[in-house]
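Engineer: turn this into a model:
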Amino acid sequence: MKTEKVAEYIIKWLKEYAENAKVKGFVIGISGGIDSALTSTLCAKTGFPTLCVEMPIHQAPSQVTRAQEHITQLKSNFKNVSDVKVDLTSTFEDFKNVIPNVAPSATVDLSLANTRARLRMTTLYYLAGLHGYLVAGTGNKVEDFGVGFYTKYGDGGVDLSPIADLMKSEVYELAAFLGVPNSIQEAQPTDGLFGDSRTDEDQIGASYDELEWAMNMQELGKSEENFEGRNQEVFKIYSRLNRINQHKMLPIPICEIPKEIK
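Structural biologist: Alright, predicted model coming up:
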């Protein structure tokens, strides 16, 4: 990858999109992870006002620390960057108190994890509407179009996606080039939605390097019969997630009424 040219291209794309949309700037949720750090840096480099938003919900201290380190660095380098912290912990707890009480289960845990992401999306759009900004997405190609590892209408609810054509390895390459803090570059990727220490790899069952490999193999027309051992296992994981999460990647189905009966 021609890193410098890619960075310049994305920054130019962001700037032109904002100018054409006649908006005033960008808003990004900052998690302490590599994707949001890269996205916010790219937005900051456009010169447009860039609002970094921390939205902790029972967040791990390490994630909070990394997010604050990144925001501090951005603000010291770019006068157009501002930040706000919206602690959604009490909002999340209030939500849990008013929904029907059901027995604890993995399904309940996942639904509540997705609720965290959707509360954050609502917050970002409130702030975007307040300031006339666009919500910049932080999803990469593997997450958005490979395994669908994001929350529908949560972190998937955005106005534009500047890094969605970058593989995770390319995200790291670009982040290093742009000087994202080492603490973020070295941290294990996690969505931070469960209030514990589980990583993305723990949830998915494969690393991003492995998923990139499987995505490339699928694009080459390979099937699981072409592999054995760990490679076959990873390919199965990727293929299954890619299949069951198509509802996130494809346009919303519309029931089109035939003209003769409408």
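Engineer: all contacts plus neighbour counts: C-alpha atoms, from now on.
Structural biologist: Fine.
Engineer: secondary structure class for residue 41?
Structural biologist: When classified by DSSP: H, G, I helix; E, B strand; the rest coil, residue 41 comes out as helix.
Engineer: quick one: it and residue 75 touch, right?
Structural biologist: No. Taking contacts as CA atoms under 8 Å, residue 41 lies outside contact range of residue 75: 10.2 Å.
Engineer: and the two? which has more neighbours close in?
Structural biologist: Between residue 41 and residue 75, residue 41 has the larger neighbour count (other CA atoms under 10 Å), namely 24 against 16.
Engineer: nearest residue to that one other than its sequence neighbours?
Structural biologist: Distance criterion CA to CA, 6 or more residues apart in numbering; nearest residue to residue 41, sequence neighbours excluded, is residue 74 at 7.1 Å.
Engineer: which residues in the stretch 1-150 of the chain form strands?
Structural biologist: Taking DSSP state E, counting those that start in this stretch, the strands of the stretch 1-150 of the chain run over residues 25-29, 50-54, 81-85, 133-135.
Engineer: same check on the stretch 151-262 of the chain?
Structural biologist: Going by DSSP E, counting those that start in this stretch, the stretch 151-262 of the chain shows no strands.
Engineer: remind me, longest helix of this protein?
Structural biologist: In the chain, assigned by DSSP state H, the helix with the most residues is helix 106-131.
Engineer: and that helix, how far out from the chain middle?
Structural biologist: Remark: helix 106-131 is offset 12 Å from the chain centroid, using CA atoms, centre = their mean, to the nearest Å.
Engineer: now do that helix against strand 81-85, angle only.
Structural biologist: 130 degrees (axes from the mean of the first three to the mean of the last three CA atoms, to 10 degrees).
Engineer: buried residues in helix 106-131?
Structural biologist: 112-121, 123-125, 127-128, 131 (16 or more other CA atoms under 10 Å).
Engineer: please give me the structure for this one as well, since I'd like to look at both together:
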Amino acid sequence: MKTQAIINHIVNWLKDYVKENKQNGFVVGVSGGIDSAVTSTLCAKTGLRVLCLEMPIHQDPNQVSRAKKHIDNLHQQFANVSSLSVDLTETFETFKSAVPQTPDTDQKSLSLANTRARFRMSTLYYFAALHGYLVAGTGNKVEDFGVGFYTKYGDGGVDLSPIADLMKSEVYALGRELNIIEEILNAAPTDGLFGDSRSDEDQLGASYDELEWAMRLEDRNHKDLNPRQQEVLKIYQKLNQANQHKMQPIPVCEIPTDLKS
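Structural biologist: Below you'll find the model as predicted:
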């Protein structure tokens, strides 16, 4: 993979898109993970204004620490980067107390996790509107087009997606080329939506390397797979099918012409 050439291509694409749409720069949610670290660095390399937002909601301290270290690193390298920390914990708790109380279940936990992502999306768009910025998405190809591992109108609510055509392993390759801090490069990927240290692999049941393998295998011969490969392929296919509603355009009910006349 021509890593530096890909970096240059993305940076130029970002600059062109901002110019074409007459905007002033980017706002990026920085979580302490590799995807947001690479995305924010690519945006910074455009020379345009970049606002990095850290938006904790009962966040695991390690995630907060990594996010702050990454932002500090960007400040040292790029004069066009600014940052803010907007603690949404109280907002989240107010929401929880405002909705009807229901028993604690896995579905409720997931619903609240997605609510966190949607609060963050609203915050990103508040600042985007305030400054004339575009919200830069941080999803990679496996998440966005493979297993749909994101929140609809949460972290999936963005203006443009700089790294969505890159597999997770390719994002890491860019991260190493961009000198992303070691703490982020070595950390287990996590969406940070549950207030603990559970990893993406804990939730998905497979590693990103395994899911990349399954994603590439889709149109190939599935014979002679070992038991783990068979299991991973089933995980991938199940998630891909279940999350098509995220990955496909919103369906529009088209009214027959004769009913309108």
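Engineer: aligned to the residue nearest to residue 41 of structure 1, what sits in structure 2?
Structural biologist: Residue 74 of structure 1 maps onto residue 74 in structure 2 when the alignment is built from TM-score structural alignment.
Engineer: and its match, how close does it get to residue 30 of structure 2?
Structural biologist: Residue 74 of structure 2 is 11 Å from residue 30 of structure 2, where distance means CA to CA, to the nearest Å.
Engineer: the more surrounded of the two?
Structural biologist: residue 30 (29 against 22).
Engineer: do you know how far that one is from residue 22 of structure 2?
Structural biologist: Applying CA to CA, the value for residue 30 of structure 2 to residue 22 of structure 2 is 24 Å.
Engineer: contacting residues for whichever residue in structure 1 pairs up with residue 177 of structure 2?
Structural biologist: Superposed on structure 1 with TM-score structural alignment, residue 177 of structure 2 falls opposite residue 177. Neighbour list for residue 177 of structure 1: 3, 4 [criterion: CA atoms under 8 Å, 6 or more residues apart in numbering].
Engineer: what of residue 207 of structure 1?
Structural biologist: 200, 201.
Engineer: apply 10 Å and report the result again.
Structural biologist: Going by CA atoms under 10 Å, 6 or more residues apart in numbering, residue 207 of structure 1 touches 189, 199, 200, 201, 213, 234.
Engineer: which one is the second one nearest to, not counting chain neighbours?
Structural biologist: Put plainly, it is residue 199 of structure 1. Here the residue nearest residue 199 of structure 1, using CA to CA, 6+ apart, is residue 190, at 4.4 Å.
Engineer: was I right about the one you found contacting residue 31?
Structural biologist: Yes. Between residue 190 of structure 1 and residue 31 there is a contact at 9.3 Å, judged by CA atoms under 10 Å.
Engineer: hey, what's in contact with both of the two?
Structural biologist: residue 63.
Engineer: have a look at the two and say which one is more surrounded.
Structural biologist: Between residue 190 of structure 1 and residue 31, residue 31 has the larger neighbour count (other CA under 10 Å), namely 27 against 20.
Engineer: next up, the contacts around the nearest residue to that one once chain neighbours are set aside.
Structural biologist: Excluding the flanking residues, the one nearest residue 31 of structure 1 by CA to CA, 6+ apart is residue 67, at 5.8 Å. If a contact means CA under 10 Å, 6+ apart, then residue 67 of structure 1 has 29-34, 36-37, 52-54, 61, 73, 181, 183-184 as its contacts.
Engineer: narrow the residues you listed to those in helices?
Structural biologist: Going by DSSP H, the helices hold 34, 36, 37, 61, 73, 183, 184 from the contacts of residue 67 of structure 1.
Engineer: can you tell me which two in the residues you listed are farthest apart?
Structural biologist: 61 and 73 (18.4 Å; CA to CA).
Engineer: who's more crowded, these two?
Structural biologist: residue 73 (15 against 10).
Engineer: what's near enough to touch that one?
Structural biologist: 41, 67, 179, 180, 181.
Engineer: for residue 152 of structure 1, state which of those residues is nearest.
Structural biologist: The closest of the contacts of residue 73 of structure 1, once distances to residue 152 of structure 1 are taken by CA to CA, is residue 67, at 23.3 Å.
Engineer: before we move on, back to that, average offset of the longest helix of structure 1 relative to structure 2?
Structural biologist: In this overlay with structure 2, the average offset of helix 106-131 of structure 1 from its partner residues is 0.2 Å by mean CA distance after the TM-score superposition for structure 1.
Engineer: elements contacting that helix?
Structural biologist: strand 25-29, strand 50-54, helix 89-98, strand 133-135 (3 or more CA pairs under 10 Å, 6 or more residues apart in numbering; DSSP states H and E).
Engineer: who touches the shortest one?
Structural biologist: By CA under 10 Å, 6+ apart, the list of residues contacting strand 133-135 of structure 1 from outside reads 17-18, 21-29, 48-51, 121, 124-129, 157-161.
Engineer: give me the buried entries from the residues you listed.
Structural biologist: Counted by 16+ other CA under 10 Å, these give 18, 25-29, 48-51, 121, 124-125, 127-128, 157-158, 160-161 as buried.
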